[in-house]
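[1] here's my sequence, what's the structure:
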Amino acid sequence: MQISLRPGLKLAHQLFNDSDRLMALMILSLHALLIWGDSIDLHRALFLCHYGCFLMWQPVMRQSKTLSWQAAFLIVIGAAVGMLFINWWVIAFWIASLFALIGGRIFSEETSRDRLPNILASTYLLAILLLWVVPKLLKSNDDLAAAAFMLTYFLPLLPLAILFLSAKHKSKAQSANIDFFYTLLIFLLSSIVILGSFAIGVIWKIHYIKLLIVVVMSLAATLVVLSWLWNPSSSFSGLELLMSRYLLSIGLPFEHWIRQIAKYAEYESTAEKFLQAAMRELVELNWVSGLMWEAEGSKDQIGEATPFISTFTFHQLHLTLYSRWQFSPAMYLHVQLLTQILGEFYEAKRREEMIVQNTYMQSLYETGSRLTHDIKNILQSMGTLSAAAAQSSDDGSDDARLIELVKKQIPRLSQRLASTLTKLELPSTEKKSQEKVANWWKGFKQLNNNLQISFEAPINMPKTDIDPDVLDSVVDNLLHNALEKAKLEANTIIKVSLMPSAHFCLEVTDTGSAVPKNVVDRLFKAHISSKNGLGVGLFHAAQQARNAGYELSLVDNQDGEVRFRLEMVEEDKTLTA
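    You can find the predicted model right below:
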């Protein structure tokens, strides 16, 4: 017995778990109700069968959803009313509703295989409506007597074909997609056909075939005209633009709102002022009674509070809107769009303020760091002078030479310090001094003569003028780094060479270890962490040299030979860059 029940259970499972096959059963039960439901008892039985198939197929509530007692009560009331008060008018609009539900789903299906069952079902419903139900309303059965046999026995082949369609390539998760706009449009068109056919048939008293042709052709002509008016040409947008504007604005000044918000975002200097101006503009709308908003820890309110409250949150803005009446769903979505635009503009203003603040802080940091670097180099030069004084002999033989060195270097250090203080007070004002290479080289050698550094220079010095403040700052930084390396690595030789070229070119070389590769990649481009000093010296030295018309580079980097070059950039190279 169990073996004989298995095919039946399998068939029932295939029927009741497939939306298209349930739709086919519903249409077949409707066909039986329309054709063979003349007797009262058979009519009620067929109606209950059709009503049950519809409940299992209907796309509004899922089959797995638990019914509430209110929904169950409505289902029972619908069955009772259908059995007691059904007539051809009720049947006509019922079929129009089914046609709208099924026809509206055609536009939401992705593939032709998924659309085919809905197309077959819609074809059946439209045919049975125009060729069977409407003639019953007009009592014109004799006009379609020749088509009665075809309607009775051949039209059901359409829903039967749905039952036997292959379900192999059908998506497993069948969702009840209902396009409200298309469904409503199809229902209205079906209602126009029903009522138009009835009105013309009653007034003109013409043959039903002629009547059907007049109604269908009139409706087709109307749709053609509307489709042309929807988008008639590229120069005139037609009804499409009017409909889009209405759906966007719902009768509200959407475009005016966008222009005003953009104007406030452009002219208001701060995000807070922009927000206040936007709120004053929003409260002027006739459906807004008051507003309360919270942003960045501060609260503010404008207008009057009402019982109709809507809340919106976008980024850091929390907005409470008091309206003069309760919003409909469409109105709420529109208000959400308006407030979201406000929130996005407000967030953009906040980011703009943050960028300006970060730029200001970055400028302060770079200026302070650069001036700190200059002062550090000056202090290093003063330390060199102190070291020279400490190394002088006790018998006083070197006092005259030391005094001469101090007389020459103290004014230069004082000048560099004064220049640094001027940059601190007026960062945009920088005065450049000029000096011959020979004079600068002589003073530079005297200042660093007591250090373990060897100096090389050609017989014929370059004739170009140089900026001594820039060279002192940059070269002092290079020497300081080399001396720090010499403290950690014994037997390191440091050499400063003035190259024999027409323009100024100086190299600082040491025989210590090479600069690590990860440091070389960022050298002169960004701040680098350093075990000694501030770790920003070479970065600011390179910037200072570049601004003065020089180029600082690492030309050799290997163990035993690390060479930095400071070279004046030629004019033709500057123009090419």
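[2] please count neighbours and contacts with C-alpha atoms only from this point.
    Fine.
[3] what residue is smack in the middle of this structure?
    Nearest to the mean C-alpha position of the chain, by CA atoms, centre = their mean, lies residue 344 at 10.9 Å.
[4] which strand or helix spans that one?
    With secondary structure defined by DSSP states H and E, residue 344 is part of helix 329-390.
[5] for the comparison step, fold the sequence that follows:
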Amino acid sequence: MARAEIHLAAQRYEHVILAVMLLLLHLAVWSEPVHPLGRSLLLAHLGMFLLWQPIWQRDRRLDARGLLLAVAAIAVFVWLSSWLLLFGWLLLLIGLIGGRTLLAREERFTYLLALVIVVSDLLIRVTPAYFGIGTINPDVIGLFKYGMLPLCLATALVPATRAPRLDYPVDLFRALFLALVIALLAMASLLNMYRNEVEYPLALFQSLVAIGIFLLLLSWLLSPSSGVRGLAQLWDRSLLNIGTPFETWLAELARCAQRCRTPQEFLEEAMQGLVELPWIAGVEWSGETTAGRAGKPTPHAIPLEMDDLKLSLSVHGSAGPAMLLHCKLLVQLLALFYLAKEREQELARQAQLRGIYETGARVTHDIKNLLQSLQGMIAALQSDLPPAPPEEERRRKGQRSLNLLRRQLPLLSRRLQLALDKLQAPESGSEARTPLREWWETLKTRYRDEGYRFEAALQGNPGIPTELFDSVAENLLENARLKQQTETGIGIEVLLEEAGGQVVLEVRDTGSPLPSELARLLFTGPVDSDQGHGIGLYQAARQAQVLGFDLELVANRQGEVRFRLSGPVQAAEGQYPLFG
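    Predicted structure coming up:
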């Protein structure tokens, strides 16, 4: 509880701690580092630094060894304090203060003010004192010596409005860059002073202007509005690169995904490519359906887990935060491609099963129609056999029954063969075609005794997909026949037109219209049906769509219910002989 309270207090009063730390540092810098007062102030400054520092969590309990090392380091630093140590310490503070990742405007203003104080102490006090520069105007020294005191106190007056957080991130790249720029500014000022024999303040001002112009020019070149895209691209690529650019790895994964058919093959090939990276020695992976190993294991392993895929990357040395992040990004790309490959395989499997299911549904419907045809033939044959017919009547009806069998049995045999072919090759893309006139005559023969009206206007004799036209005609005529059983006086008409490479088949009846909800769902999926599965017209519509035809309900009102099948046909004059 006490540690948590200390942690919350440190968060709440962080700007106050920072102000006290800067004030003690400023007083220590402007005192002699070897003077007892200067060392005492420096010791107090280091104590406040431990409360403020963004490296370790403030509520972390130090063990005996860590506490001993911290005390020993502080004691050595204070005992050996000199201008050189202060120079290095201020550079470190500049990096920590400038590298903080800040979100609120108040925080940015506070730390910008702190950065001004520390940089001023380094350039105005520590650098001249270390290099023995005594030509600085006393008024300038007094301005910075006493003028920075109000700034130190001003950092404590800025309200802390940010939300509490558990970590205190420091951008290492920004921290190093800022510390190196300030060090370069100090060295450039000294070099300019000795080379051109000018006073230190003037040399510092000239170096500051030169470095500022250089940074502004570099920032402009890296901005998208400058029009110089090559340098910005190189900069972005270098930030994401520790030996293997992301676009190269992404292209390699895409090539592997195209070459490999199964997820297992893709994973094995991708892992081989991962091992070829110069900083990865080996990799071991395992999942629900795959496991393997590539390369050589090392004592330095990086365990990673992406969904159901677990990996262990073996690297040549201890992995730092940058390498860990890079490994996670590379493996995440690999895992995404692997999951996409698994989904692709699952979709292909579902498509295959769906094709088998739809074929089975079509065959079931065809067999139902065949059974109905057989039942109709049996009923016709039984009606032609009275108990004791005269000899002439028996011979006449027997001849009629024989003609019926001769007419229908070849049709039934052909339809059974088509159903068997579909069961043996459900995904076959071939489609049997029949001359249009031959199919029309067969259809009229099949329904000769049903009382339907057939009309045709044909210019040629192209080939049509037999299974599609049979399925559509049988479904539509069967539905019309069922309506005839419940509604009296219904007429059924079948029309066929062909001209200019287009064929139109229509089935009309004069009964009641279909319900609006049923009409809307008729071709989009199975519907409720009392006589079957309600899937016949849905299957026929899907088959028509695949073959480039349209099956639609063009009229649905009282006295006129009209279905139409239309589409292009193979205009093959001379390929099929014309009848008549």
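[6] tm score of chain vs chain?
    Overall, the chain-to-chain superposition scores 0.78 on the TM-score scale (TM-score structural alignment, normalised by the length of structure 1); 540 aligned residues with a CA RMSD of 4.2 Å.
[7] what residues sit buried inside stretch 395-410 of structure 1?
    Applying a neighbour-count criterion of 16 or more other CA atoms under 10 Å, one finds 402, 405, 406, 409 buried in stretch 395-410 of structure 1.
[8] dump the residue contacts of the first one.
    By CA atoms under 8 Å, 6 or more residues apart in numbering, residue 402 of structure 1 lies in contact with 388, 389, 392.
[9] who wins on neighbours among these?
    Looking at those with neighbours defined as other CA atoms under 10 Å, the largest count falls to residue 388 at 19 neighbours.
[10] trace residue 56 of structure 2 over to structure 1, please.
    Under the alignment defined by TM-score structural alignment, residue 56 of structure 2 is paired with residue 61 of structure 1.
[11] list the contacts of its match.
    For residue 61 of structure 1, no contacting residues are found, by CA under 8 Å, 6+ apart.
[12] out of the buried residues of stretch 395-410 of structure 1, what pair is the most spread apart?
    Within these, two members stand farthest from each other by CA to CA: 402 and 409, at 10.5 Å.
[13] with adjacent residues omitted, what lies nearest to residue 397 of structure 2?
    Among residues not flanking residue 397 of structure 2 along the chain, residue 384 sits closest, at 5.6 Å (CA to CA, 6 or more residues apart in numbering).
[14] actually, residue 369 of structure 2.
    For residue 369 of structure 2, ignoring the flanking residues on the chain, the nearest one in space by CA to CA, 6+ apart is residue 474 at 7.6 Å.
[15] tally of neighbours for the one you found?
    In terms of burial, residue 474 of structure 2 registers 17 neighbours under the definition other CA under 10 Å.
[16] could you do residue 57 of structure 1 as well?
    Residue 57 of structure 1, neighbours per other CA under 10 Å, totals 24.
[17] swap in the one 5 residues further on?
    When neighbours are counted by other CA under 10 Å, residue 62 of structure 1 registers 14.
[18] quick one, what contacts it?
    With contact taken as CA under 8 Å, 6+ apart, residue 62 of structure 1 is in contact with no other residue.
[19] quick check: it is in a helix.
    No. Secondary structure assignment (DSSP: H, G, I helix; E, B strand; the rest coil) places residue 62 of structure 1 in coil, not in a helix.
[20] distance of it from residue 177 of structure 1?
    12 Å (CA to CA, to the nearest Å).
[21] what of residue 293 of structure 1?
    The spacing between residue 293 of structure 1 and residue 177 of structure 1, counted by CA to CA, is 38 Å.
[22] residue in structure 2 matching residue 409 of structure 1?
    Under the alignment (TM-score structural alignment), residue 409 of structure 1 maps onto residue 408 of structure 2.
[23] which helix or strand contains that match?
    In this structure, residue 408 of structure 2 sits in helix 391-424 according to DSSP H and E.
[24] what's the distance between that helix and the middle of its chain?
    With CA atoms, centre = their mean, to the nearest Å as the basis, the distance from the averaged C-alpha position of helix 391-424 of structure 2 to the chain average is 59 Å.
[25] any chance of the contacts of residue 402 of structure 1 in TSV, plus distance to residue 3 of structure 1?
    Supplementary listing: these in TSV, determined by distance: CA to CA, whole Å:
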residue	distance to residue 3 of structure 1
388	113
389	115
392	118
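[26] pick the one among the residues you listed closest to residue 171 of structure 1.
    Here the nearest of these to residue 171 of structure 1, counting by CA to CA, is residue 388; it sits at 90.7 Å.
[27] for the aligned residue in structure 2 for that closest one, what are its contacts?
    Aligning on TM-score structural alignment places residue 388 of structure 1 opposite residue 380 in structure 2. The contact partners of residue 380 of structure 2, taken as CA under 8 Å, 6+ apart, are residue 401.
[28] and residue 461 of structure 2, how far is that from residue 304 of structure 2?
    67 Å.
[29] who has more neighbours, the two?
    More crowded of residue 461 of structure 2 and residue 304, by other CA under 10 Å: residue 461, with 25 against 16.
[30] so the more buried one lies in a helix, does it not?
    No. Assessed with three-state DSSP, residue 461 of structure 2 is coil; it does not lie in a helix.
[31] which residues in structure 2 form strands?
    Counting by DSSP state E, structure 2 has strands at residues 280-286, 291-295, 300-306, 309-315, 433-435, 453-458, 463-465, 492-499, 502-509, 550-557, 560-568.
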